[in-house]
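Engineer: The sequence isn't on hand, but the structure is:
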């Protein structure tokens, strides 16, 4: 099985202007090489048949992706309308400023099949393409954000995958994201 970094993931995980909340101590080529040379600890099913999650022990200093919301840090939450790419519509997002999460124990790499990426206009030569990565304390998936589920249901034209909304998964996601936020 071969894995490559997609341009979408490269821009989000390894931005030109490095940020503290992205992958640390590793280049995109080194990340891709590690995924191809090291077996994952586990392979989890994603939200659709074309999506797999490869769980790796964190070999970097990358910090956890999310922070629990508490009365002590709620005042540090910020929000804005943002788009992930120039072609997507901006959506409301929130994040912490001024917090420092612990170093993640695991990197949960989100992969899409070659066939799905071709449908989305990103042909690849490998079997699988990296579309994202979760930085976690547990070897498990963080629920997809509710807005990402909605975007996926809107279809490829709006930056999604075309997978219909799963009401139960959506409600589980809302429960998680009401109590946690990303950080910058």
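Structural biologist: Cool, the structure landed. As the structure is a prediction and not an experimental result, all values here were calculated from the model. Numbering: from 1, shown residues only.

Engineer: When you work out contacts or count neighbours from here on, use the C-alpha atoms and nothing else.
Structural biologist: Fine.

Engineer: Can you tell me the SS state at residue 71?
Structural biologist: Under DSSP: H, G, I helix; E, B strand; the rest coil, residue 71 falls in the coil class.

Engineer: try residue 10
Structural biologist: helix.

Engineer: ok, residue 26 to residue 155 distance?
Structural biologist: As judged by C-alpha to C-alpha, to the nearest Å, residue 26 and residue 155 stand 32 Å apart.

Engineer: Can you verify residue 43 is assigned to a helix?
Structural biologist: No. Counting by three-state DSSP, residue 43 is not part of a helix but strand.

Engineer: Comparison target below:
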């Protein structure tokens, strides 16, 4: 089995201008080499049959991507309308500023099968393509953000995968993300 970074993931996990809330102490090439050499601790099923989550111990200094919202940090939340790419419409997002989460214990690498990526106009030469990564304290998946679930349900033309919305998974996502937020550094 071979794994490569998609351009979508590369630009988000390894931006041209480094940020503290992305993967640290690792180049995109070293990241790919590690994924192809080191077996994951476990592989979780993703939200659709073409999606898997490879759980790895964090071999970097990358910090947890999400934090609980508390009365002590609520005033540090910010929001704006943003698009992930120039082709997508902006959506409302929120994040913490001026916080420093702990170093993550795990990197949960989200991969899609080659066939699905071809449907999404992202052809790859490998078996699997990285589309994202969660940096967590536990070796378990965080719920996908509600807006990502909606975008996926809208289809490929809107930056999604075409997987219909699962109302129960959506409710779990809303419960989690109502009590947590990402951070920016």
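Structural biologist: Great, that's in hand. Since the structure is predicted, the reported quantities are computational estimates derived from the model, not experimental observations.

Engineer: can you give me the strands for structure 2?
Structural biologist: For structure 2, the strands defined by DSSP state E cover 3-5, 42-45, 51-57, 66-68, 77-82, 91-96, 106-113, 128-136, 180-183.

Engineer: Adding distance to residue 172 of structure 2, write those out as TSV.
Structural biologist: Formatted as TSV, the strands of structure 2 follow (distance: least, C-alpha to C-alpha, whole Å):
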stretch	distance to residue 172 of structure 2
strand 3-5	28
strand 42-45	17
strand 51-57	18
strand 66-68	15
strand 77-82	21
strand 91-96	18
strand 106-113	19
strand 128-136	17
strand 180-183	12
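
Engineer: Can you check which of those strands gets nearest to residue 20 of structure 2?
Structural biologist: Closest to residue 20 of structure 2 of the strands of structure 2 is strand 180-183 (C-alpha to C-alpha; 9.4 Å).

Engineer: what residues does the closest one touch?
Structural biologist: 21, 65, 66, 67, 68, 69, 77, 94, 95, 96, 97, 99 (C-alpha atoms under 8 Å, 6 or more residues apart in numbering).

Engineer: Identify, from those, the entry nearest to residue 83 of structure 2.
Structural biologist: When these are compared against residue 83 of structure 2 (criterion: C-alpha to C-alpha), the nearest one is residue 94, at 12.5 Å.

Engineer: how about that closest one, what does it touch?
Structural biologist: Contact analysis of residue 94 of structure 2 by C-alpha under 8 Å, 6+ apart lists 77, 78, 79, 80, 181, 182.

Engineer: List only those of these flagged as buried.
Structural biologist: 77, 181, 182 (16 or more other C-alpha atoms under 10 Å).

Engineer: Quick check: the first one touching residue 98?
Structural biologist: The reference is to residue 77 of structure 2. No. Using C-alpha atoms under 8 Å, residue 77 of structure 2 makes no contact with residue 98, being 9.3 Å away.

Engineer: can you list residues touching both of those two?
Structural biologist: Counting by C-alpha under 8 Å, 6+ apart, nothing touches both residue 77 of structure 2 and residue 98.

Engineer: burial of residue 37 of structure 2, as a residue count?
Structural biologist: 11 (other C-alpha atoms under 10 Å).

Engineer: same check, this time on residue 59 of structure 2
Structural biologist: Residue 59 of structure 2 has 15 nearby residues by other C-alpha under 10 Å.

Engineer: What of residue 118 of structure 1?
Structural biologist: Neighbours of residue 118 of structure 1 under the rule other C-alpha under 10 Å: 12.

Engineer: same check, this time on residue 160 of structure 2
Structural biologist: There are 17 residues near residue 160 of structure 2, going by other C-alpha under 10 Å.
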